[in-house]
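Participant: Below is the structure, and that's it, no one-letter string:
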């Protein structure tokens, strides 16, 4: 059993990761953070042309490989237009709804390296002026950024160096409660990246020899659909995406267990691999839920679409209010880490 798992270390990795802005397309800083971690722990890795990171730990059998992936890119936005008032119109990066970021603090990252703060609001926010503000549609026409600088015109904002195409990141507001909850934006999927970082460190600290050479792909384009669909070594037999379990009405997933996905919008995941993961949970008292996500896709499904001949699976911690004000519990992180710890030391599917 994964008795070496230290949940507090996973939480610390998560807090560090969510505090680094990284909407898809703007991930260099967070990827450098992960690269530094790999260097400090003596892990061999390479950077891909797309900007992802592929770390490798050689196993006893180097002819058959495994790959685990988690993505470090997040939802965000870009400046679509500078309005006459000096405020900013946005375009989405990733799939969310504008109401989930209304009222959120944000940062504008300019091309010349400057950062400005702001707040995402509907244009008709003041109830004292706009009687029907509650009925206004939350869309690209009405959502705007109120930048925290003295700007009264488009020219004023342009003088700051803000321009169309600048990235906008959302404040995570990470908090860990005494009851064991981790509240933050971007737990999708930085919670999973934190888990993989912890497992990699444990493998090195405990001098574990894995049965098969294992790759850890930290992808940086998952939120826009193609993060884990390349740079998969040809020896790879099994590919597991470690990503959030989505919660809601009709779902089995909760915040306290590891979620094992049976099917998402791409279709069923590999049945025998799913059964293998379930058996590992049953034999080792790991709390798990098998679930189906109707509006979900993962890096594993992206790899299948790209034509890779692999056995694919999807597991991860249960995340409440996905793509919005996310939350999970430390027990979900623990159960996910324990399952992956055991999986990494198990035999391949036959």
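Facilitator: Sure thing, it's come through. Worth saying up front: this structure is predicted, and the values here are computed from it rather than measured.
Participant: From now on I want contacts and neighbour counts done on CA atoms only, so please keep to that.
Facilitator: OK.
Participant: residue contacts, residue 235?
Facilitator: By C-alpha atoms under 8 Å, 6 or more residues apart in numbering, the contact set of residue 235 is 63, 64, 65.
Participant: Presented hereafter is structure B, for comparison with structure A:
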């Protein structure tokens, strides 16, 4: 089994979360990831808008495999400059205004550079509004950005260079504890990206044998629903998304081990690819659990919806308070990196996948035999029970 460098995971994760990248403002995080790929000696291409397609070559080019994570995060945009010298704000991605209240942030203007600020509720002072600070509805319409320069009205904001549409990046405030817990905003999905890089580092340093080419993909628009669009190649027959698994009541995800997602709000994941990942966890003693997500979609959904005929699966690391004050444990990211390595070095089980189309020969099978209920063996048949086979 390839060695995973946990120190590398944490160091890279800290650098990733501290590089702002709300969807639509991802050029610099793309540059950072490309620099890291060059350091590891891994070749890559980038699309027009900045999605990354890196490749570690295997013994054969097809059926190629891919691992995908996203480097964009939730964030916000300036919606309107207000007469009181503050700015209303709209979300990028889906996240609760409850987690925007009080957030420190950076506002990126086109011509005047970046400014620091805070997202505040309209009624922020208990000394002025009394109990209304507790009863005001949590909504994006009730938030505004207070920028940390002297501005008193809309004209001052305009003179300072602010405009509708300016991007707002939320401070990550990372805290990595000796207990192994990693607490920071934007673990979704920079935790997954750090695990992917750790797996690539391990594969390169160990000189591991890869039966087929493995593409490591980094999308830039997952938080708005179309991340994997346009980044796959025709050689790719399977794609595993690496993303967060929600740790919450009613879910099976945990902050330890890996979670194999069986389905999300779009569809079940590919049966054969998912079952292979489960087998790899068992064979390599990787702690795991299964989960099913009702209010969740990942890069796999955008690939299928765009017409890609690829097998998809989702491997997650557990996040408590996803899209809020996020937390995971290094054990989970370590486990994800191990599974990526195990999958990358595993033998191809469906050779037919190298062809886009073919006849029935070599096509997959799913078990259909009835379970034999030993409890009824040798007993008289019940009239309301199907005859035993």
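Facilitator: Received, thanks. Everything numeric here is computed off the predicted structure, so don't read it as measured data.
Participant: ok, back up a step: mind putting the contacts of residue 235 of structure 1 into JSON lines with neighbour count?
Facilitator: Listed next are those as JSON lines, based on neighbours: other C-alpha atoms under 10 Å:
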{"residue": "63", "neighbour count": "12"}
{"residue": "64", "neighbour count": "18"}
{"residue": "65", "neighbour count": "23"}
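Participant: Keep only those of these that are in helices.
Facilitator: Here DSSP state H is the test, and the contacts of residue 235 of structure 1 give no hits in helices at all.
Participant: which of those map to contacts in structure 2?
Facilitator: Conservation of those in structure 2, assessed by both residues aligned by TM-score structural alignment, their matches' C-alpha atoms under 8 Å: retained contacts are 63, 64, 65.
Participant: element containing residue 290 of structure 1?
Facilitator: strand 288-292 (DSSP states H and E).
Participant: for that strand, packing partners?
Facilitator: Contact here means 3 or more C-alpha pairs under 8 Å, 6 or more residues apart in numbering; DSSP states H and E; on that basis strand 288-292 of structure 1 packs against strand 258-264.
Participant: what sits up against the strand it packs on?
Facilitator: Taking C-alpha under 8 Å, 6+ apart as the rule, strand 258-264 of structure 1 contacts 244-245, 253, 268-271, 274, 277-278, 286-297, 313-318, 332-333, 335-336, 339.
Participant: Give me the mean distance between that strand and structure 2.
Facilitator: Mean deviation of strand 258-264 of structure 1 relative to structure 2 after superposition (mean C-alpha distance after the TM-score superposition for structure 1): 0.6 Å.
Participant: Give me the distance between that strand and the centre of its chain.
Facilitator: Here the centre of strand 258-264 of structure 1 is set off from its chain's centre by 16 Å, with C-alpha atoms, centre = their mean, to the nearest Å.
Participant: can you give me the angle it makes with strand 288-292?
Facilitator: Counting by axes from the mean of the first three to the mean of the last three C-alpha atoms, to 10 degrees, strand 258-264 of structure 1 lies at 20 degrees to strand 288-292.
Participant: Following element in sequence after strand 258-264 of structure 1, please.
Facilitator: strand 267-268.
Participant: residue range for that next one in structure 2?
Facilitator: Under the alignment (TM-score structural alignment), strand 267-268 of structure 1 falls on residues 267-268 in structure 2.
Participant: contacts for that stretch?
Facilitator: residue 262.
Participant: repeat for stretch 15-25 of structure 2
Facilitator: The contact list for stretch 15-25 of structure 2 (C-alpha under 8 Å, 6+ apart) reads 26-29, 71-76, 92-93, 167-172, 174, 184-187, 190, 194, 220-224.
Participant: one step back: how about CSV for the kept ones among the contacts of residue 235 of structure 1, with distance to residue 282 of structure 1 added?
Facilitator: CSV is the format used below for these (distance: C-alpha to C-alpha, whole Å):
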residue, distance to residue 282 of structure 1
63, 30
64, 26
65, 25
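Participant: out of the residues you listed, which are inside strands?
Facilitator: 63, 64, 65 (DSSP state E).
Participant: quick one on the thing from earlier: which one among the kept ones among the contacts of residue 235 of structure 1 gets closest to residue 323 of structure 1?
Facilitator: residue 65 (32.2 Å; C-alpha to C-alpha).
Participant: Surely the closest one touches residue 236?
Facilitator: Yes. In this structure, residue 65 of structure 1 is within contact of residue 236 by C-alpha atoms under 8 Å, at 4.3 Å.
Participant: Helices along structure 1, start to end?
Facilitator: Shown for structure 1, the helices assigned by DSSP H span residues 7-18, 28-40, 154-159, 187-205, 271-283, 299-305, 330-344.
Participant: Nearest to residue 83 of structure 1, out of the ones you listed?
Facilitator: By C-alpha to C-alpha (comparing all of those), the closest turns out to be helix 154-159, at 5.8 Å.
Participant: got the contact list for that closest one?
Facilitator: By C-alpha under 8 Å, 6+ apart, the residues outside helix 154-159 of structure 1 that reach it are 82, 83, 84, 85, 86, 87, 150, 151.
Participant: hmm, 10 Å instead?
Facilitator: 81-88, 147, 149-151, 162-164 (C-alpha atoms under 10 Å, 6 or more residues apart in numbering).
Participant: Next: stretch 115-123 of structure 1.
Facilitator: Applying C-alpha under 10 Å, 6+ apart, the external contacts of stretch 115-123 of structure 1 come out as 87-90, 98-99, 101-110, 130, 133, 136-149, 160-162, 167-171.
Participant: Just give the closest residue to the most centrally placed residue in structure 2, not the sequence neighbours.
Facilitator: Nearest to the geometric centre of structure 2 sits residue 243, at 3.1 Å (C-alpha atoms, centre = their mean). Counting by C-alpha to C-alpha, 6 or more residues apart in numbering, residue 243 of structure 2 lies nearest to residue 316, which is 4.9 Å off, once chain neighbours are set aside.
Participant: pretty sure that neighbour is touching residue 252, no?
Facilitator: No. Between residue 316 of structure 2 and residue 252 there is no contact under C-alpha atoms under 10 Å: 11.4 Å.
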